[in-house]
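[1] Give the three-dimensional model of this entry:
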Amino acid sequence: MRLLLAPILLAGTMFSAATATYAQEAAPATAAASQGAKPEIGTFGFDETGMDKSVKPGDDFYGYASGGWVKNTPMPADKAMYGSYIILRDLTTERLRGIIQEKQDDPSSKLGRAYATFMDAAKVESLGMAPIQPWLAKIRGLTDRKGYSALTAEAMQMGIYGPILPWVWTDDKQPERMILQIDQGGTGLPDRDMYLSDKPAFAKIRADYVAHLGRVLALAGETNVEARVAAVMALETEIAKAQWTREDASDMGKTYHKFTLAETAQFASPALNLQTVLKAAAPNVTEVLVREPSWMTAMTQIVDKASLEALRDQMIVRSLDSLAPALPDAVEAERFAFYDKALKGTPEREERWKRGTTLVNAQLRDEVAQIYVQRYFPPEYKAAMTDLAKNLLVVMGDRIDKLDWMEPVTKAKAKEKLKGFVIRVGYPDKFRDYAGLEVRDGDLFGNVIRANRFEFAWSVGRTERPTERSDWYMSPQTVNANATYNRLEITFPAAFLQAPAFDPKADPAVNYGAIGAIAGHEISHHFDDQGAKYNEKGILANWWTPKDLAAFDAAGKALIAQYDAYEPLPGEHVKGEFTLGENIGDLAGLTIAYDAYQRSLNGKPAPVINGYTGDQRFFLGWAQFWRVKQREEHLRQHLLTDAHSPATQRTWVVRNLDAWYKAFDVKPGDKLYLAPADRVRVW
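    Down below sits the predicted model:
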């Protein structure tokens, strides 16, 4: 599965050969919708006031398109990064607040009760740490290693980040069924390199983290914490050494390892026994995917060698950090001070209403979603976006036909894969029922624990059952898009389909440059370095000839080298291999979208608007969506942990498209100029 943006899923119409002709004819729907209507942004859907025309497009297309906005837009104090899609998220949060607050006076509404209970800060403070004390007492009562597995299982169900990270999704080799998957955990810092690298910035992060561990233990009522936090840090450093790199952990071929419940007995020590954990937390599970088995083996041994005190202390810290929104303000403030201020550079916390809206939206997302889509997602948006995406699928098929490096047998399989694509726009055709979730007045901690248990039970309850196609990984009120390899799906939630990503009233060139390229990005993910490993049925299986695979890998290596050369911070480069899939998505997505835009013109020349040609407006639409400001601390963490390149470098992918050179008269000597032979072309 690939998302368009890092975090910070109606099943669409199945695309088939029968719909291809319609998709071509329906493509101008976006243009028709824009006639006589005013776009949300600027004269034609682009913010010209945010440009910096003192910058040559060929030197820095990001600066040319968005430099004025970057210079003149203040960074909100509660943000680590800010830009187009963050603004969309803020708008969505405001709308969700309105939906949730309307329910506060309705005694029958779980939304209203949940939100009112969170907003009653005085009640939360009066209760203090009393609500979590029974759980802390259970942790402190761990006096036998054999009890750690049961404690781990209960923590998982409570939503506490622990040594094992479970999630449920479609089985890569049996996409008709769901399976429980286990990912590596056990560390409190976002990446293994933060424990192991000798870079000064990471040394400071480690010092800040040790201080955080001590303050959290103190908030839990512990004393004499200095030596104790050193033991926790030593434990996590050993775990980090065993963890897989992000490159390996995101490789779908390397991470598929299925075990029966009986076979999980190999991952066992007196302290941590995976089979025991699974039997307690997910008793219906008979098979599991352990994505990083060497780590799992090492984890059981590392935990067994650790002192019981270190294991208890680590669990206490994880409990307070994970459940901070349900605890007194001092706990949430400490969590923010490290994870947002120290790690990301964010000066201030969000207002309480924003945090409450986020929490309640997560607990009752489908209940919120039904109101959101009725109120803010017009049917014509769904129709226009679906037509645009269908047009892109046709173009992708045409491009596959014309590839000179792919053999006919592989082309035929690629085209067959395209026929199976599902386009999902706006919202699912079935929403979840929360009848079994109890929400009590005045019991914030209990509400959070019950919601976490409800979510865990629902998720685990889907394992080893037929895949439910109505399940969406993301809610309709999510500002993002994604591709799901093993379901052959591309998904565009309702909240994402707003300007500047998508505006049916805007010039088609801008729409194709923004949402068109994003849709192309998601389509191409099914053919990127990971998506290409899935066949026409969504099964993880090789369907490429050796010659085709070699040609594809060669193009990927060229793109890796291009991105490796980018240095967003002194001494800090983009990781070309780690970001390869997303960079392929950007390059292919923009390429497909450009062809689709040309197709939508039906052979007629594009109008010139405000002095900009259609091609210029297309590329400006792409650049505007990636308009982002980022604090240095956040950018540093982004380069280490995010599979997406930073916004500036995502914008620069234009340098691989011949049409961009012609549109902006880019010449040799310009900083972004690439000779034709050096421009990377994949799809």
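[2] CA only for contacts and neighbour counts going forward, please
    OK.
[3] Just the strands from the stretch 401-550 of the chain, written as ranges.
    Along the stretch 401-550 of the chain, the segments classed as strands by DSSP state E, counting those that start in this stretch run 422-426, 482-484, 489-493.
[4] packing partners for the last one?
    This points to strand 489-493. Packed against strand 489-493 by the contact rule (3 or more Cα pairs under 8 Å, 6 or more residues apart in numbering; DSSP states H and E) you find strand 422-426, strand 482-484, helix 517-525.
[5] try 6 Å
    Strand 489-493 sits against strand 422-426, strand 482-484, with contacts defined as 3 or more Cα pairs under 6 Å, 6 or more residues apart in numbering; DSSP states H and E.
[6] one more to line up against the first:
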Amino acid sequence: MRKILIGGLCATMIAGLAACNDKQTETKTAEAAKPQTTQTATAAAVSKALGSGIDFANFDKSVRPQDDFYSYVNGTWIKNTEIPADRTSTGAFYDLREKSRDDIKAIIEEVAAQKDLKAGTDEQKVADLYRAFMDTTTLNKLGIDPLKPELAKIDAIGNKDQLMAYFGSSQIIGGGTPMAFYVDVDAKDSTRYATHIWQYGLSLPEKDYYFNDAERFVKIREAFVEHMRKMFKLAGFEQPRKSAEAIMKLETAIAKDHWDVVASRDSTKTYNKYALKDLAELAPGVDWNAYLAALGADKQADIIINQPSYVTGLAKIINDTDLATWKTYLRWHLLTSFAGDLGEAFDQENFDFYSRILNGQEEQQPRWKRGVSKVNSLLGEVVGKVYVKRHFTPEAKARMEQLVENLRQAYADSVDELDWMTPETKAAAKAKLAKFNPKIGYPNKWEDYSQLTISATDLVGDEMRAGEVEHQKDLKKLNSPIDRDEWHMTPQTVNAYYNPTMNEIVFPAAILQPPFFNMEADDAVNYGGIGAVIGHEMGHGFDDQGAKFDGDGNMRDWWTQKDLDAFHAKTKALVAQYNGYYVFPDLHVNGELTLGENIGDLSGVTIAYKAYKKSLEGKEAPVIDGLSGDQRFFIGFAQIWRAKVKEEALRNRVATDPHSPAKFRAIGSLENMPQFYATFDVKPGDAMYLEPANRVKIW
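    Here you go, the predicted model:
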């Protein structure tokens, strides 16, 4: 389990990543990609747009751009596009993910077609992992057998000290536990790695799912208990209904002490360093030495507890709950964690609850797509190395490097022009900006998989061994220099991220394609697309959490109090703005949860526009396809957020995702930009008009 406190364009690598980057069925939520026949269904269709890089077939001219710019740019596509039955969403991100998956499939199948691959080679591992996942005959025959050694270990737990030890060993192999241990950079000393503990252990998306009395949540809880009963019955466990109810009761107790999603994204509140000897006082009555020894981390002097009150509450639950119930809980989490690696009956039942009921996905995605995802998950940089050679040109990397530097300079200019910040804080902000480390396309140093053994007949074992290798890699970081070459996304990932403790902005190769980045399009659309993405990630360095870190990646106060107060006033206004956006009549955006991403979006498009204007060097932009440069820029920005999402999945995202829904990512930022008003003649009375005093400008 790794928790990286980073801001992503689409998904944040914190606690399960439910954002636009849907998880695969085997990790409990669903996203797939199915070729569409409707217009602009794939990235290939996007690339056929006119020279401007804009696809006019997507426009809905019945909508005034002054009232709903998102629908004006994307409305016809939204009306005519159906979400494929094996997906919960579709749109610009998902089209590229479909293309990336197809590209990786081609690589995997070429490798898998080879015979007599030498044991231990990367090629053998890719081929056999894919074969293991695709071999449903063997998986159906094995049934629950691959889990029996771990189930026997659970049965053998004789006391609470042994229970704590098993919490540690179970996490290493990928089983579920109520705490998540991980290794990451110490947020207050970015020269060292530290051990951390994050709250964990729930089967439903977030704590509110256990307590909300609305009919939808009541039905989900009922369906969850029934799902557990069915899974236990398939596994041949005794008293499946009674066991399911016991787990629901225990997880409800665990959920009560969980911090909510807003509190858990606060990097100040979640930094709590304890000496190991003081853990007994924080959480009395449990054997911390047994837990940490099982993880191989008992020799460290300290550990960072992200949610201390949760750990205190959990200790009481551990002490007050009988051992038999905890064993049932562990059996359930082992079973559900590996459901996608077992026979088709387990796989389908897992899909039925986590994908169909929770997220509205109608059909299971084709197995080959999930097989590709499995290879990406366990051996991502092996296939990523080939992907880069085939699909990412040196010219694209060079152009991106130039765009990043243009955005960096535009950001520095913008800081100089701020009327609410003192010179002292401006200097500190620019010093941080100058230290941004951009990573573009692919790592300088590729992942080493030599310690991982992969078998074509042992899929569960492959997963467990991968967990063990990853854990050992993390342990080796302790007391070692910081690895600044490490990436937390593969090159074939359609996303981007900012990591505050490294002060790095990272853009994998797969996102550097239309509509985000089009080598054939003019600069206006590229600045509105990938330029806004670059600016978004830079903006995370100065959002409500990123602004707590300096240029060296240390969380410390580098603001004057006056500037900090002014900054908080602006962020408060942005929270209020997004709280006013309704996704459904009964559900609005959570402005506090989405604040960091909303700052990233606003900063990104603002700085990208400034960089675009700067790139013209005082000249007028050419008119292309009947549009001015400014018009193309804003259209380029709006079209990257083109998306449709199933209602069930969208409701889940609003509850758990730090990103606003796509429509509000487009219009929320533009409503604050005077340049947008001027370009599209937005006036009082128009739906997108905000009074100047109510417009938010942060960076």
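[7] Quick TM-score on the pair, please.
    After superposition, the two chains reach a TM-score (TM-score structural alignment, normalised by the length of the first structure) of 0.93; 653 aligned residues with a Cα RMSD of 1.5 Å.
[8] circling back to that earlier point, in a markdown table: the strands of the stretch 401-550 of the first structure, plus distance to Asp658 of the first structure.
    What follows is the strands of the stretch 401-550 of the first structure, written out as a markdown table (distance: least, Cα to Cα, whole Å):
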| stretch | distance to Asp658 of the first structure |
| --- | --- |
| strand 422-426 | 29 |
| strand 482-484 | 27 |
| strand 489-493 | 27 |
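[9] one step back: want to try a markdown table for the helices and strands packed on strand 489-493 of the first structure, with mean neighbour count and distance to Asp120 of the first structure as columns?
    Output for those, formatted as a markdown table (neighbours: other Cα atoms under 10 Å; distance: least, Cα to Cα, whole Å):
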| stretch | mean neighbour count | distance to Asp120 of the first structure |
| --- | --- | --- |
| strand 422-426 | 26 | 33 |
| strand 482-484 | 24 | 36 |
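[10] and of those strands, who's closest to Ser149 of the first structure?
    strand 482-484 (32.6 Å; Cα to Cα).
[11] Find me the equivalent region of the closest one in the second structure.
    Here strand 482-484 of the first structure aligns to the second structure at residues 497-499, judged by TM-score structural alignment.
[12] average offset between that stretch and the first structure?
    In the superposition with the first structure, the average deviation recorded for stretch 497-499 of the second structure is 0.6 Å (mean Cα distance after the TM-score superposition for the first structure).
[13] Could you list which residues are in contact with the counterpart of Lys646 of the second structure in the first structure?
    Correspondence of Lys646 of the second structure to the first structure, assessed by TM-score structural alignment: Arg631. The neighbours of Arg631 of the first structure, taking Cα atoms under 6 Å, 6 or more residues apart in numbering as the test, are Ala80.
[14] Which strand runs longest in the first structure?
    strand 174-184 (DSSP state E).
[15] In the second structure, which residues correspond to that strand?
    Taking TM-score structural alignment, strand 174-184 of the first structure hits residues 189-199 over in the second structure.
[16] Enumerate every residue touching Arg221 of the second structure.
    For Arg221 of the second structure, the contact set (Cα under 6 Å, 6+ apart) is empty.
[17] What residue, apart from its backbone neighbours, is nearest Gly442 of the first structure spatially?
    Thr117 (5.1 Å; Cα to Cα, 6 or more residues apart in numbering).
[18] do the same with Leu9 of the second structure
    Distance criterion Cα to Cα, 6+ apart; nearest residue to Leu9 of the second structure, sequence neighbours excluded, is Ala496 at 5.3 Å.
[19] again with His588 of the second structure
    Nearest to His588 of the second structure is Tyr582, by Cα to Cα, 6+ apart, at 4.0 Å.
[20] one step back: contacting residues for the residue nearest to Leu9 of the second structure?
    Contacts of Ala496 of the second structure by Cα under 6 Å, 6+ apart are Gly8, Leu9, Val506, Phe507.
[21] After the helix or strand encompassing His634 of the first structure, which helix or strand is next? Please name it.
    Assigned by DSSP states H and E, His634 of the first structure belongs to helix 632-641. The helix or strand immediately downstream of helix 632-641 of the first structure is helix 647-651, counting by DSSP H and E.
[22] matching residues in the second structure for whichever helix or strand comes after that following helix?
    Using DSSP H and E, the next helix or strand after helix 647-651 of the first structure towards the C-terminus is helix 658-664. With TM-score structural alignment applied, helix 658-664 of the first structure matches the range 674-680 in the second structure.
[23] Average offset of the matching stretch relative to the first structure?
    Stretch 674-680 of the second structure sits 1.1 Å off on average (mean Cα distance after the TM-score superposition for the first structure).
[24] Now do the match of strand 174-184 of the first structure: distance to the chain's middle.
    20 Å (Cα atoms, centre = their mean, to the nearest Å).
[25] So which of the contacts of Ala496 of the second structure is the closest to Val386 of the second structure?
    The closest of the contacts of Ala496 of the second structure, once distances to Val386 of the second structure are taken by Cα to Cα, is Phe507, at 17.4 Å.
[26] hang on, isn't Met179 of the second structure packed against Tyr200?
    Yes - the criterion here is Cα atoms under 6 Å, and Met179 of the second structure meets it with Tyr200 at 4.8 Å.
[27] Trace Thr73 of the first structure over to the second structure, please.
    Match for Thr73 of the first structure (TM-score structural alignment): Thr81.
[28] Then His573 of the first structure?
    In the second structure, His573 of the first structure lands on His588 (TM-score structural alignment).
[29] Compute the number of surrounding residues for the residue lying closest to Trp559 of the second structure once chain neighbours are set aside.
    Of all residues not flanking Trp559 of the second structure in the chain, Thr425 sits nearest, at 5.5 Å (Cα to Cα, 6+ apart). The tally of other residues near Thr425 of the second structure (other Cα atoms under 10 Å) stands at 18.
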